[in-house]
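[1] no FASTA, just this:
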């Protein structure tokens, strides 16, 4: 899908609905473009757009480069970040002259939010640089909201891990649920950190272009917005690292709790085995039925043997209780 946007009366509007001419287009958005749409955009703007495979390259030189006077910048942006299973795909920003071209194969919420805000005139978009800055600001805001929600969820999980529980029947099912929750939050935070890292590198590369644009009020404003954006990205990266450390701590703590539970169960089995060992020995002795065993013919032999069995079980039990092993 190919969408073009122009500026009419200070508002960002689709070209086909806003009455803007091709020369007034400031943003071309390619969402899962067809070969025909790619070819049309390349011909109109004299560009060689990267393929989806090229966008997924992890080398920095493949994500951030200049070619034929245009700057190509790729960042990993999550979609469906309101869930614990976000979709992570690259988005390429191409600045060519006064226009911005974006290429993407998924639908991050930030694009929709930006179009809504810019369409109401809340985010002036006189050129491609301003459009890109607005998009990046919305993306970082979204990542901040997602990270805040993830941090709150991690705090909730932390309370669940360390809360006092009565009884032991809940153990295995409860730990399984907690491990699944921790794993999902860890994956979400990892996605956010990856996205913030690519946005940080992109902002540095973008700043190199803006440094060449000096002497105008608009250029100064763009540089100031980018400076604030970079500071936000790095502060969020630090917070994401803190949340990731807490997720790892909770994972270790949960595994430690599981190990304690398992050791407790094994301890109980061991104590029970020891408690029943003396009665088993007594019963084995009197089960041999030798003729020379005087107790077998005595009237008090049977109750005495039962009493001895009971006593031999009771004494180890009391000993373990006094030691606090039960």
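    Yes, it's here. Not measured: the values here are computed from a predicted model.

[2] only C-alpha atoms for contact and neighbour calcs from this point on.
    OK.

[3] The spatially most central residue of the chain and residue 57, how far apart?
    Nearest to the mean C-alpha position of the chain, by Cα atoms, centre = their mean, lies residue 188 at 1.1 Å. From residue 188 over to residue 57 the distance is 22 Å, taken as Cα to Cα, to the nearest Å.

[4] Isn't the residue nearest to the centre of the chain up against residue 86?
    Yes. Shown here, residue 188 and residue 86 form a contact pair, counting by Cα atoms under 8 Å, at 7.1 Å.

[5] next SSE after the helix or strand hosting residue 94?
    Residue 94 belongs to strand 87-96 when assigned by DSSP states H and E. On the C-terminal side of strand 87-96, the closest following helix or strand by DSSP H and E is strand 99-104.

[6] Just list what that next one packs against, helices and strands only.
    Counting contacts by 3 or more Cα pairs under 8 Å, 6 or more residues apart in numbering; DSSP states H and E, strand 99-104 is packed against strand 25-31, strand 87-96, helix 128-162.

[7] Go through the ones you listed and name the closest to residue 117.
    Closest approach to residue 117 among the helices and strands packed on strand 99-104 is made by helix 128-162 (9.4 Å; Cα to Cα).

[8] I'd like the next helix or strand past the closest one.
    Downstream of helix 128-162, the first helix or strand assigned by DSSP H and E is helix 171-212.

[9] what's that next one packed up against?
    Contact analysis of helix 171-212 by 3+ Cα pairs under 8 Å, 6+ apart lists strand 70-79, helix 128-162, helix 217-286 as its packing neighbours.

[10] can you put those in a markdown table and add distance to residue 175 and mean neighbour count?
    Below are the helices and strands packed on helix 171-212 laid out as a markdown table (distance: least, Cα to Cα, whole Å; neighbours: other Cα atoms under 10 Å):
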| stretch | distance to residue 175 | mean neighbour count |
| --- | --- | --- |
| strand 70-79 | 29 | 23 |
| helix 128-162 | 8 | 19 |
| helix 217-286 | 7 | 16 |
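
[11] what about versus this one:
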């Protein structure tokens, strides 16, 4: 899918047809967005504007030279954006080229960040006159979405903590899997936030990025630092939650072991009595007792009762 945004009559117009591209003056172009494009669309854009989008392998590399690079009058950027899925989220890489004030983006997924950015641009289209402003809007939207995801994750962690401490009929396996899932989501968020921090720091150092937009980048850096602190707090809270969970599991296991231990000890005296009178020796004086069986049973009951009373008195039960 191809989207071409350009200046027309003091507003930002949009075209989706590749054939319309040659009729738009270069000085009026603002943003060329490729989403899961055809081979023809990708090759045409690269050839017409003499640019080169990063390959999938290169865009996924973590080296700083692969994430941000300056080539003559081009800024070549590869950065991650959150991609929401039915069972959670992951991050998807977008390849970005900024040349002579025109923004070129290439991505495979239908990213919510770009959708929200387009809404912001349409709501105040007259102020968007170049690709630098569009890129800043995309980055601001991405940071806002990261913040929303962190807040949502914090709420879910709080709900899990309440369920852990208040619910007696809990599923320990389910809770442990949820904690693990939250930790994985938190790690993905941290990687995504750090990637934005590296990108914005590189833009601030770049000689190709206009000085007039540096104040916006500085605000973004402060916002990212705040997100990193919240992300760190979420990690600490999950560690505390995991420790609490393991402590409760240990207490429950100790209680079960304690019950088995008490039961074992309580039945030891009756077992001893039954063992003695179950021996098959020929000469045992008690064998001839008329009430020997009743006495033996009473002894077993009384010995168990005495043991349980003693444990109760010692507060072991």
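    Nice, thanks for sending it over. Keep in mind it's a predicted model, so treat the numbers as computed, not measured.

[12] what about the helices and strands packed on helix 171-212 of structure 1, which gets the closest to residue 98 of structure 1?
    With Cα to Cα as the measure, helix 128-162 is the member of those nearest residue 98 of structure 1 (5.2 Å).

[13] In structure 2, what stretch matches the closest one?
    Using TM-score structural alignment, helix 128-162 of structure 1 lines up with residues 131-165 of structure 2.

[14] residues contacting residue 84 of structure 2?
    90, 111, 112 (Cα atoms under 8 Å, 6 or more residues apart in numbering).

[15] In structure 1, what residue corresponds to it?
    Structural alignment (TM-score structural alignment) places residue 84 of structure 2 against residue 80 in structure 1.

[16] again, but for residue 279 of structure 2
    Counting by TM-score structural alignment, residue 279 of structure 2 corresponds to residue 288 in structure 1.

[17] what number of residues lie near that match?
    Residue 288 of structure 1: 9 surrounding residues under other Cα atoms under 10 Å.

[18] In a markdown table: the helices and strands packed on helix 171-212 of structure 1, plus distance to residue 310 of structure 1.
    Output for those, formatted as a markdown table (distance: least, Cα to Cα, whole Å):
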| stretch | distance to residue 310 of structure 1 |
| --- | --- |
| strand 70-79 | 67 |
| helix 128-162 | 40 |
| helix 217-286 | 7 |
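
[19] Quick check: which of those is nearest to residue 202 of structure 1?
    Closest approach to residue 202 of structure 1 among these (Cα to Cα): strand 70-79, 6.2 Å.

[20] Superposed on structure 2, what's the mean shift for the closest one?
    Comparison of strand 70-79 of structure 1 with structure 2 after fitting gives an average deviation of 1.3 Å (mean Cα distance after the TM-score superposition for structure 1).

[21] and the direction of that strand versus that of strand 87-96, what angle?
    With axes from the mean of the first three to the mean of the last three Cα atoms, to 10 degrees defining the directions, strand 70-79 of structure 1 sits at 160 degrees from strand 87-96.

[22] Any chance you could list what contacts strand 70-79 of structure 1?
    Residues from elsewhere that reach strand 70-79 of structure 1 (Cα under 8 Å, 6+ apart): 55, 63-66, 86-97, 106-109, 191-192, 194-195, 198-199, 202, 205-206.

[23] same question, stretch 56-67 of structure 2
    Against stretch 56-67 of structure 2 from outside (Cα under 8 Å, 6+ apart): 76, 77, 78, 79, 93, 94, 95, 199.

[24] switch to 10 Å and redo it
    53-54, 68, 76-80, 92-96, 107-108, 195, 198-199, 202 (Cα atoms under 10 Å, 6 or more residues apart in numbering).

[25] same question, stretch 201-213 of structure 1
    For stretch 201-213 of structure 1, the surrounding residues in contact (Cα under 10 Å, 6+ apart) are 60, 63-66, 71-75, 93, 95, 129, 132-133, 136, 196, 199-200, 219-220, 222-223, 226-227, 229-230, 233.

[26] if you set the cut-off to 7 Å instead, what comes out?
    Stretch 201-213 of structure 1 is contacted from outside by 64, 73, 75, 219, 223, 230, using Cα atoms under 7 Å, 6 or more residues apart in numbering.

[27] buried ones in that stretch?
    Residues of stretch 201-213 of structure 1 classed as buried: 201, 202, 203, 205, 206, 207, 210 (neighbour count, 16 or more other Cα atoms under 10 Å).

[28] With stretch 111-130 of structure 1 instead?
    Those would be 114-115, 117-119, 121, 123-130, for stretch 111-130 of structure 1 by 16+ other Cα under 10 Å.

[29] Now, those residues that are in helices?
    Judged by DSSP state H, helices contain the following of the buried residues of stretch 111-130 of structure 1: 114, 115, 117, 118, 119, 128, 129, 130.

[30] any idea how far residue 264 of structure 2 is from residue 302 of structure 2?
    Here residue 302 of structure 2 is placed at a distance of 16 Å from residue 264 of structure 2 (Cα to Cα).

[31] swap that for residue 317 of structure 2, sorry
    13 Å.

[32] want to try a markdown table for the contacts of stretch 201-213 of structure 1, with distance to residue 315 of structure 1 as columns?
    What follows is those, written out as a markdown table (distance: Cα to Cα, whole Å):
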| residue | distance to residue 315 of structure 1 |
| --- | --- |
| 64 | 77 |
| 73 | 77 |
| 75 | 70 |
| 219 | 87 |
| 223 | 81 |
| 230 | 71 |
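
[33] quick one: which of these is nearest residue 264 of structure 1?
    Once Cα to Cα is applied, the member of those that ends up nearest residue 264 of structure 1 is residue 75, at 49.1 Å.

[34] Without its sequence neighbours, what residue ends up closest to the closest one?
    residue 198 (5.1 Å; Cα to Cα, 6 or more residues apart in numbering).

[35] Under the alignment, what does the one you found map to in structure 2?
    Checking with TM-score structural alignment, residue 198 of structure 1 has residue 195 as its match.

[36] Can you give me the neighbour number for the nearest residue to residue 79 of structure 1 once chain neighbours are set aside?
    Leaving aside its chain neighbours, residue 79 of structure 1 sits nearest to residue 108 (4.2 Å; criterion: Cα to Cα, 6+ apart). Residue crowding around residue 108 of structure 1 was assessed by other Cα under 10 Å; the count is 21.
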